[in-house]
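1. Here is a sequence together with a model predicted from it:
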Amino acid sequence: MVLVVSEEVRDAVDARRPVVALESTIIAHGLPRPRNLQVALELEETVRRAGAVPATIALLDGRPHVGLDEEQLERVANEEGIRKLGHRDLPLAVASGASGATTVSATALLASLAGVRVFATGGLGGVHREWTVTQDESADLGLLARTRVTVVCAGVKSILDVPATLQRLETLGIAVAGYRSERFPGFYLSDSGHPVDWSLGSPEEVADVMRAQDALGGPESALIVANPVPEQEQLDPELHARVLAEALHACEEWEITGQAVTPFLLDYLVRHTDGASLAANLAAVRGNVRLAAGIAAAWTGA
């Protein structure tokens, strides 16, 4: 089999001990060096302190790895030419011997193949603004509609079309619940301005839903646990609204379109909030990783 599961992760899955999958795109493409490696090691240590096993996922030399050692983490953080891989890219990357960091869709797929049920990330991809013109929708949504994994996230990035994304999640049959909140978070913000239909109050309640998914059968779809960044750590909402409006105007003025839009907007937010958006991003990721470890423990009975 092409998939390489580390001995630590394999032993934990076989013994039904808690495991948390972590994506690698934040390491290779989301943070500057050397901060990226520091954060990668910090997130893995956060999982361990909570009593779970971290399973950071990436492709190295054409082999998908579930669970990286420190040397492999350093490669992802520092090696030039590390690609950004969605699930559609995996066969091409494997066949060509490429190395790459996994997005939400690729991480969820590989985690599921390795028997890892719980996955922590920052924010989901979703439906992009002006979808009726661009037809631009993240591959995350379609993959999660057919992959039985529990994704702990801080909602979707506020640069996206949040209500359209929520509607699309409903259409695809992907269960969404707020964690101790009846509002859908907006990644940098605790509240995107939109409600959720369901709220769960503890890791044990999340695990109960996961068991109910399995008992009911049906489509192998995901469970989204939308965990808001704490209000005291969110990006100031007024600053967010002002800078995002400026960024969208700059996109239009400079005729930035297609796949270039998202990285442009994210970079604009970091630069024009003096790094406050990055701080909120990291606060959200840390909180999601801690919660995911608790859910994994509740799910396995640890």
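-> That came in fine, so what should we check first?

2. use CA for all of it now, contacts and neighbours both
-> OK.

3. How about residue 294: what's its closest non-neighbour residue?
-> Once flanking residues are discounted, residue 294 sits nearest to residue 203: 5.7 Å by Cα to Cα, 6 or more residues apart in numbering.

4. residues in contact with the one you found?
-> Going by Cα atoms under 8 Å, 6 or more residues apart in numbering, residue 203 touches 291, 294-295, 298.

5. And it, how close does it get to residue 258?
-> Distance of residue 203 to residue 258, given as Cα to Cα, to the nearest Å: 38 Å.

6. Show me where this structure has its helices.
-> 7-14, 25, 35-49, 70-78, 90-96, 104-113, 131-134, 139-144, 162-171, 203-216, 237-253, 261-272, 276-300 (DSSP state H).

7. and the first one, what other elements does it pack with?
-> Translated: helix 7-14. strand 19-22, strand 53-60 (3 or more Cα pairs under 8 Å, 6 or more residues apart in numbering; DSSP states H and E).

8. can you list the residues that contact the longest one?
-> What that stands for is strand 53-60. Contacts of strand 53-60 (Cα under 8 Å, 6+ apart): 8-9, 12, 17-24, 44, 47-48, 64-68, 76, 93-94, 97-102, 107, 110-111.

9. if we go to 6 Å?
-> 19-23, 44, 47, 64-68, 99-102 (Cα atoms under 6 Å, 6 or more residues apart in numbering).

10. middle-most residue in the protein, spatially?
-> residue 121 (2.9 Å; Cα atoms, centre = their mean).

11. ok, second structure coming up, stack it against the first:
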Amino acid sequence: MNLHDYLSVAPEIAEALAAGKPVVALESTILSHGMPYPENVEFAHKVEKIVREEGAIPATTAIIGGKLKVGLNDEELLTMCKAENVGKVSRRDVAVYLATGQTGATTVATTMIIASLAGIRFFATGGIGGVHRGAEKTMDISADLQELANTPVCVVCAGAKSILDLGLTLEYLETYGVPVLGLRTDELPAFYCRTSGYKLDYNCQDEETVAKIMKTKWDVGLKGGAVVGNPILEQYAMDPDYMNKIIDQAVAQANAEHIHGKAITPFLLAHIKDMTGGSSFAANLELAYNNARACSKIACAYAKL
């Protein structure tokens, strides 16, 4: 057996890639583990619609029936949104899910893997994983960061999830040579918040500049991807001081309940949603839409180079 036995690319996406048209990868963890049904179906359709409106082809990823899926039909999308036995799959889990035929939602790391295998260079998500608070004791560091160091996919996001240690996440990315580019910002966005206090070395004023940087990186043979920090739009942003207090309370609750591993991020996001009366959830949707828009523009600019 070879890769083609495992990789299932939707015809529309295969045709677009063969013709050199822009394609944007999308994850499925946010659908299976980030929001309830039927809001997740509405969200998925809206994100794909935004990508198309900007001139690119959306490619939502998942692991279904022993296949790495690139582009989901309506039935497959419904499976990811409704089924209760959908696992959260990172790099270490991919072979297990393929071999056993389990249904898996793709994290940032797994989406990057699948995108790269299919020949997709750009991926829009809410926020990347990173170094968790207290990682100097727990060693809880997302596999997303190693994927960014090794897999040639540009990830457009609202920074790292603000439940993380953003300073250590930046240090880790620097150590492994991952460029972190601000899109019209000189600070790392903090997911729900436009600013984090952590300065970035590069502030790209337009999507075309990001596309040129990525083309140059890959042309000269530098491996790995990049993080593009795209701040949530001003009208949907949340106050940093308020959010930091909420996050501290959520982290303390997780520690008290001994929540760790794969369960920690969904637990914290759900806790924050409750504590903010749902406003963090609304912000999460808007930042994801904004990232899909920006990523599509970058992918379109890249296709013209």
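-> Done, it's in. Since the model is a prediction, treat every value here as computed from it, not as a measurement.

12. hang on, the earlier thing: what residue of the second structure takes the place of the residue nearest to residue 294 of the first structure?
-> When the second structure is aligned by TM-score structural alignment, residue 203 of the first structure is paired with residue 207.

13. quick one: the aligned partner of residue 47 of the first structure in the second structure from residue 26 of the second structure, how far?
-> By TM-score structural alignment, residue 47 of the first structure lines up with residue 51 in the second structure. Using Cα to Cα, residue 51 of the second structure is found at 10 Å from residue 26 of the second structure.

14. what about those two, which has more around it?
-> When residue 51 of the second structure and residue 26 are compared for neighbours, residue 26 comes out ahead with 30 against 27, by other Cα atoms under 10 Å.

15. residue contacts, the more buried one?
-> 59-60, 123-124.

16. which non-adjacent residue is nearest residue 289 of the first structure?
-> Leaving aside its sequence neighbours, residue 289 of the first structure sits nearest to residue 120 (Cα to Cα, 6+ apart; 5.3 Å).

17. you'd agree that neighbour is up against residue 154?
-> No: here residue 120 of the first structure does not reach residue 154: they are 9.6 Å apart, not a contact under Cα atoms under 6 Å.

18. These two: which has the busier surroundings?
-> Each of residue 120 of the first structure and residue 154 has its neighbours counted (other Cα under 10 Å); residue 154 has more, 33 against 27.

19. aligned partner of that one in the second structure?
-> With the correspondence set by TM-score structural alignment, residue 154 of the first structure lines up against residue 158 in the second structure.

20. That match and residue 230 touch, don't they?
-> Yes: between residue 158 of the second structure and residue 230 there is a contact at 4.9 Å, judged by Cα under 6 Å.

21. Can you tell me what residue 73 of the second structure aligns to in the first structure?
-> Using TM-score structural alignment, residue 73 of the second structure sits opposite residue 69 in the first structure.

22. residues near that match, how many?
-> Residue 69 of the first structure, neighbours per other Cα under 10 Å, totals 11.

23. Quick check: it vs residue 58 of the first structure, distance?
-> Distance from residue 69 of the first structure to residue 58 of the first structure, counting by Cα to Cα: 11 Å.

24. Then residue 123 of the first structure?
-> Counting by Cα to Cα, the gap from residue 123 of the first structure to residue 58 of the first structure is 18 Å.

25. more crowded one of those two?
-> Comparing residue 123 of the first structure with residue 58 by other Cα under 10 Å, the one with more neighbours is residue 58, at 32 against 25.

26. Show me what that one aligns to in the second structure.
-> Aligned partner of residue 58 of the first structure by TM-score structural alignment: residue 62.

27. now residue 236 of the first structure
-> In the second structure, residue 236 of the first structure lines up with residue 239, judged by TM-score structural alignment.

28. For the residue nearest to that match when sequence neighbours are not counted, which residues are in contact?
-> Leaving aside its chain neighbours, residue 239 of the second structure sits nearest to residue 193 (6.4 Å; criterion: Cα to Cα, 6+ apart). Contact analysis of residue 193 of the second structure by Cα under 6 Å, 6+ apart lists 237-238, 240.

29. Can you find the partner of residue 193 of the second structure in the first structure?
-> Residue 193 of the second structure maps onto residue 189 in the first structure, by TM-score structural alignment.

30. same thing with residue 114 of the second structure?
-> Checking TM-score structural alignment: residue 114 of the second structure goes with residue 110.

31. ok, now how distant is the closest residue to its match other than its chain neighbours from residue 223 of the first structure?
-> Counting by Cα to Cα, 6+ apart, residue 110 of the first structure lies nearest to residue 66, which is 7.2 Å off, once chain neighbours are set aside. Distance check for residue 66 of the first structure against residue 223 of the first structure: by Cα to Cα, it reads 21 Å.

32. ditto for residue 88 of the first structure
-> Residue 88 of the first structure is 21 Å from residue 223 of the first structure, where distance means Cα to Cα.
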